[in-house]
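[1] my questions concern the predicted model and sequence given below.
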Amino acid sequence: MKKILFPLVVCFALLCNTAYAVDAKLNKTEWTLQSLSGWNAQSPAKLPQPATLAFSGDNVSGNDGCNLFNGIYTQTAKPNSLRIPTDKMMSTMMACMGGADKLSRMYLQALNRTTGYQLNNNILTLKDARGRKLATFNKPATTLPGTNWQVMDYHNGQQGIVSSINTERMRMTFSKDGGVTGNAGCNRFFGTYTHNPRNNSIAISQLGATKMFCQQPEDVMQEEALFLKALTSAKTYRRSGASLELSNAQGIHVVGLRLK
């Protein structure tokens, strides 16, 4: 069954009137959760929706393994102090099942218990008031060449962002020699790409495809055409570990992908 997800814009109210000094060691950094105290299941980084954490100014945001969140972090004069109060956070309200729901709750609890942090060889460790390790993070990979992706959604240019049984069939590979190949749902496609990691610009061009006709799944040919059109509209990219987002010249999300 096709799902059309309309872009959600959440306006965050002023959470606190106090001005906090920005921590230069944390500012403008992004992290992917690697381990979580009390979590004994599959590595958090290998779950379909890895948990993340990002710092920008005095703002903290990320994905808890289920929902996106946004809030503030605070510090004191004590070196490497850090508080991430979850009661001051705003988040999306998706319902998740099983491991994702459990990880989400445990992760947010760990953030709320954090009173300090440690940075060592690009590994971020959050600690509680007794100095015990709550969670560890690595910096996510940002490179594009030599990566393989599963398409999660695309913008159809009309109603919004589409995720369906057809996107589950879509794949995409960025080769190291500037070629892009994949499956658009029915046909295989091929073309070229250029990108600039300094400003995250990207151009996907010279797209061609095989000429098969598929009747199933429903609407696969229509979705294939819209997906390929969305690809060629991409002007910027943002990779954060296992996630890749392509956006158009207006900054609108056009394709979302997950690392295979």
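    The structure has been received and is ready for your questions.

[2] from here on, contacts and neighbour counts on C-alpha atoms
    OK.

[3] which SS class is residue 143?
    coil (DSSP: H, G, I helix; E, B strand; the rest coil).

[4] list the contacts for it?
    Going by C-alpha atoms under 8 Å, 6 or more residues apart in numbering, residue 143 touches 197, 239.

[5] repeat for residue 61
    Here residue 61 is in contact with 53, 54, 55, 68, 69, 70, 71 (C-alpha under 8 Å, 6+ apart).

[6] what count of nearby residues applies to the closest residue to residue 251 other than its chain neighbours?
    Once flanking residues are discounted, residue 251 sits nearest to residue 236: 7.8 Å by C-alpha to C-alpha, 6 or more residues apart in numbering. By other C-alpha atoms under 10 Å, 23 other residues sit near residue 236.

[7] for residue 124, same thing?
    20.

[8] what's the answer for residue 144, then?
    Residues near residue 144, counting by other C-alpha under 10 Å, number 18.

[9] how about it, nearest residue that isn't a chain neighbour?
    What sits nearest to residue 144 in space, not counting adjacent residues and going by C-alpha to C-alpha, 6+ apart, is residue 174, at 6.7 Å.

[10] put this next to the previous one:
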Amino acid sequence: MDEAEAPKVRSITTTLLTLALAGIAIVVVLVFFQGMTAQPQVLQASPNWTLVSCRDATGILIPAINNGEVTAQFNRDGNITGFSGCNRYVAAFIKNNDRIRITYPLHTDNTCSDAGLMQQEASLYRNLAAAASVNTGPSELDLLDANGATLLKFHRQ
């Protein structure tokens, strides 16, 4: 290959890679949302929810650190937004009856001096992404894993 053909080959390779990645992204989204509908129902007009307890890395449901400061709001646009103790976060969700799927949250990158709070943030993000179902009541919201074990407990603010 001569020098004149090298930029063309790089351009074609870049284009093919971009198309392949776009195709993978579409497949991931379709698999993620398979069987789900974009009807958040009760959560659609949701107030802020305050974290009460969170399953830690060992699987134990423990009381929230800084109770009242860790929040989640399920917005009409299908996003969850909130404050995780040190950082703001956003994740996409979709709900069908009591089933829910939540993407792993995107978040700011602040570091807290409290190591326990940083561990709680990591658990919050991991548990949001692991949620498979939701139980709601007048003033509580519980996110559960696929086996029905509680991951996160919230109370209405």
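    Sure thing, it's come through. None of the values given here were measured: they were computed from a predicted structure.

[11] apart from its chain neighbours, what residue comes closest to the alignment partner in structure 1 of residue 150 of structure 2?
    Under the alignment (TM-score structural alignment), residue 150 of structure 2 pairs with residue 253 of structure 1. Taking C-alpha to C-alpha, 6+ apart, and ignoring the residues beside it in sequence, residue 253 of structure 1 has residue 247 as its nearest neighbour in space, at 4.4 Å.

[12] who's in contact with the one you found?
    Taking C-alpha under 8 Å, 6+ apart, we find residue 247 of structure 1 in contact with 233, 234, 235, 236, 237, 253, 254, 255.

[13] aligned partner of the first one in structure 2?
    Going back to what we said before, that points to residue 233 of structure 1. Correspondence of residue 233 of structure 1 to structure 2, assessed by TM-score structural alignment: residue 130.

[14] and its match, how many neighbours?
    Residue 130 of structure 2 has 19 neighbours, counted by other C-alpha under 10 Å.

[15] that one: what's it in contact with?
    Each residue near residue 130 of structure 2 by C-alpha under 8 Å, 6+ apart is listed here: 101, 102, 145.

[16] nearest to residue 46 of structure 2 among the residues you listed?
    Residue 46 of structure 2 lies nearest to residue 102 out of the contacts of residue 130 of structure 2, by C-alpha to C-alpha, at 15.8 Å.

[17] map that closest one onto structure 1.
    Using TM-score structural alignment, residue 102 of structure 2 pairs with residue 204 in structure 1.

[18] what comes up buried for the host helix or strand of its match?
    Using DSSP states H and E, residue 204 of structure 1 sits within strand 201-209. Using 16 or more other C-alpha atoms under 10 Å as the test for burial, strand 201-209 of structure 1 gives 201, 202, 203, 204, 205, 207, 209.

[19] how near is the fourth one to residue 137 of structure 1?
    Think residue 204 of structure 1. Plainly put, residue 204 of structure 1 is 32 Å away from residue 137 of structure 1 if you go by C-alpha to C-alpha, to the nearest Å.

[20] shouldn't residue 121 of structure 2 be within a helix?
    Yes. The assignment for residue 121 of structure 2 is a helix, going by three-state DSSP.

[21] wait, it sits on residue 88?
    No. Look at residue 121 of structure 2 against residue 88 with C-alpha atoms under 8 Å: they stay out of range, at 10.3 Å.

[22] ok, the two, which is more surrounded?
    The neighbour comparison of residue 121 of structure 2 against residue 88 (other C-alpha under 10 Å) goes to residue 121, with 21 against 18.

[23] hang on, the earlier thing: the residue nearest to residue 251 of structure 1 against residue 201, yeah?
    Yes. The pair residue 236 of structure 1 / residue 201 is scored as a contact, 4.3 Å apart, by C-alpha under 8 Å.

[24] now residue 192 of structure 1. Nearest residue, chain neighbours left out?
    Going by C-alpha to C-alpha, 6+ apart, residue 192 of structure 1 has residue 179 as its nearest residue, at 4.4 Å.

[25] which one in structure 2 is aligned with that neighbour?
    Alignment note (TM-score structural alignment): residue 179 of structure 1 maps to residue 79 of structure 2.

[26] tell me the contacts of its match?
    Contacts of residue 79 of structure 2 by C-alpha under 8 Å, 6+ apart are 90, 91, 92, 93.

[27] wait, the last one sits on residue 105?
    This points to residue 93 of structure 2. No. Using C-alpha under 8 Å, residue 93 of structure 2 makes no contact with residue 105, being 10.1 Å away.

[28] which residues do the two both contact?
    Taking C-alpha under 8 Å, 6+ apart as the criterion, residue 93 of structure 2 and residue 105 do not both touch any residue.

[29] what does stretch 204-222 of structure 1 rub up against?
    With contact meaning C-alpha under 8 Å, 6+ apart, stretch 204-222 of structure 1 is reached by 165-166, 180, 185-194, 231-234.

[30] in strands, which of those residues appear?
    180, 188, 189, 190, 191, 192, 193, 194 (DSSP state E).

[31] any idea how far residue 126 of structure 1 is from residue 56 of structure 1?
    As judged by C-alpha to C-alpha, residue 126 of structure 1 and residue 56 of structure 1 stand 17 Å apart.

[32] so the biggest helix by length in structure 1 corresponds to what in structure 2?
    Assignment by DSSP state H gives helix 98-113 as the longest helix of structure 1. Under TM-score structural alignment, there is no match for helix 98-113 of structure 1 anywhere in structure 2.
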